[in-house]
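Chemist: give me coordinates for this.
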Amino acid sequence: MRVVLAEDQTMLRGAMSTLLEMEDDIEMVGLASDGVEAMELIESHQPDICVLDIEMPRMTGLELAEQLKSSENPCQVVILTTFSRSGYFQRAMKAGVRGFLLKDAPISELVAALRAVHRGERAISPELALSFWDAENPLSAREREILKLAGDGLATGDIAERLYLSAGTVRNYLSEAIQKVEGKNRIDAYAIAQKNGWLD
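Modeler: You can find the predicted model right below:
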């Protein structure tokens, strides 16, 4: 199988590439330090699989996965993460990601996952699967709705008018949402909820 690897930490990228190259059935066709570079390599080399770090400069692994899906690129995506966040996982599944693994897992687990994905299967780290199974979105449907509007820049009065609620009720919902996601203010709360996939 032909593989592109995107990881912004130079040392880790080199070590992973060397270890993967030792496998008879894996050919590394490109290494990238960010999502934009990875997209260019995928378009020029047409690999079977791309292994993407979730947090990268310029374009994250999830943003790249979403772009590949929207452009109907056949390259399968395996995400590597140090973050056990259910929102990331939900967003990854929506983007058609086939593998979701912890960065500190042994290389043998990554190799096995690449082979499984190449066979058309999914591969998810057991530790991640368990934590995601237990995780729930802390926001109610109404809190999500109001937080989205606040994130779009609408003032409390405008949100109240749009949703036929009193300004006091909107403030209460916003206050509750901010507390639940542990944000500093409504914009911070929106950013946190967005990052965790709680607004979808």
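Chemist: switch to C-alpha atoms for all contacts and neighbour counts from now on
Modeler: Noted.
Chemist: tell me where the protein has helices.
Modeler: Remark: helices assigned in the chain by DSSP state H are 10-21, 35-45, 61-70, 86-94, 107-118, 126-134, 141-151, 156-163, 167-181, 186-195.
Chemist: okay, those helices in JSON lines with distance to V29 and mean neighbour count next?
Modeler: Below are the helices of the chain laid out as JSON lines (distance: least, C-alpha to C-alpha, whole Å; neighbours: other C-alpha atoms under 10 Å):
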{"stretch": "helix 10-21", "distance to V29": "10", "mean neighbour count": "14"}
{"stretch": "helix 35-45", "distance to V29": "7", "mean neighbour count": "18"}
{"stretch": "helix 61-70", "distance to V29": "18", "mean neighbour count": "21"}
{"stretch": "helix 86-94", "distance to V29": "24", "mean neighbour count": "19"}
{"stretch": "helix 107-118", "distance to V29": "15", "mean neighbour count": "17"}
{"stretch": "helix 126-134", "distance to V29": "28", "mean neighbour count": "13"}
{"stretch": "helix 141-151", "distance to V29": "40", "mean neighbour count": "19"}
{"stretch": "helix 156-163", "distance to V29": "50", "mean neighbour count": "16"}
{"stretch": "helix 167-181", "distance to V29": "41", "mean neighbour count": "17"}
{"stretch": "helix 186-195", "distance to V29": "31", "mean neighbour count": "19"}
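Chemist: one more, for comparison:
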Amino acid sequence: MAIHVLLVDDHIVVLEGLKKLLEMDKELQVVDMVSDPSTLADVIAQLQPDIILMDIQMKGYNGLLLTKELLKSNKELVIIMLSGYNDDAYLQGAYNAGARSFVAKDQPPQELIATIKSVYEGSSVFPSFVEGQVDFLLTSKEQEVLQWLATGKSNIEISEALEISKRTVEHHITSLMRKLHVDNRMQIVMKAMEDGLLK
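Modeler: Got it, this is the predicted structure:
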């Protein structure tokens, strides 16, 4: 089954180019292209895409603020920020807004496709040049999941406590393992204790 991708950019030429690029891979399907962000919430509700690939700066719209608003109303959304500027400030902004990844438009096509697939599988992917900065920056939701993991709760119990899906809990646990460089949930807790991440 193909990964359904929704493209959001205020430049039609960019949208068309991205669509052709992504659909060269049979595992990806572009379900729609949005050039007017004011319609985005309705399109998402209707199509329920697996991945939203959104430009960080659009005419009259800030992609970072839009990402925060969308995630506030629907925690299950998976958003990748796209930018023409490979800038640390934008990357940090994308991370803080809750995006799963930040991709510069000048990155090779295969890197973009690989990022989409990794994010779909539950990873939080950021460029290697900032790995050192991102490693110990846990999102507020990851911190909450971490606290519950430390009490020995199961994924289902954590999902009920935080009112998010079991799949989203699994995504957060995968992200925690990547950031803490460990292989399982027990090691997450042990490493978090060593690093003073548990309250």
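Chemist: rewinding a little: out of the helices of the first structure, nearest to I79 of the first structure?
Modeler: Counting by C-alpha to C-alpha, I79 of the first structure lies closest to helix 61-70 out of those; the figure is 6.8 Å.
Chemist: quick one: residues in contact with the closest one.
Modeler: 35-36, 39, 52-55, 74-75, 77, 79, 88, 91-92, 95-97 (C-alpha atoms under 8 Å, 6 or more residues apart in numbering).
Chemist: now do stretch 99-106 of the second structure
Modeler: The contact list for stretch 99-106 of the second structure (C-alpha under 8 Å, 6+ apart) reads 67, 78-86, 91, 94-95, 112, 115, 119, 123-127.
Chemist: gap between the two ends of that stretch?
Modeler: Using C-alpha to C-alpha, to the nearest Å, one end of stretch 99-106 of the second structure lies 19 Å from the other.
Chemist: residue range for it in the first structure?
Modeler: The aligned range for stretch 99-106 of the second structure in the first structure is 97-104, by TM-score structural alignment.
Chemist: and the matching stretch, what's buried?
Modeler: V97, R98, G99, F100, L101, L102, K103 (16 or more other C-alpha atoms under 10 Å).
Chemist: do you know how far the closest residue to the second one other than its chain neighbours is from M22 of the first structure?
Modeler: If I follow you right, that is R98 of the first structure. Nearest residue to R98 of the first structure, sequence neighbours excluded (C-alpha to C-alpha, 6 or more residues apart in numbering): R122, at 4.9 Å. Note on R122 of the first structure: its distance to M22 of the first structure, by C-alpha to C-alpha, is 23 Å.
Chemist: neighbour count: these two, which is higher?
Modeler: The neighbour count for R122 of the first structure versus M22, taken as other C-alpha atoms under 10 Å, is higher for R122 (16 against 10).
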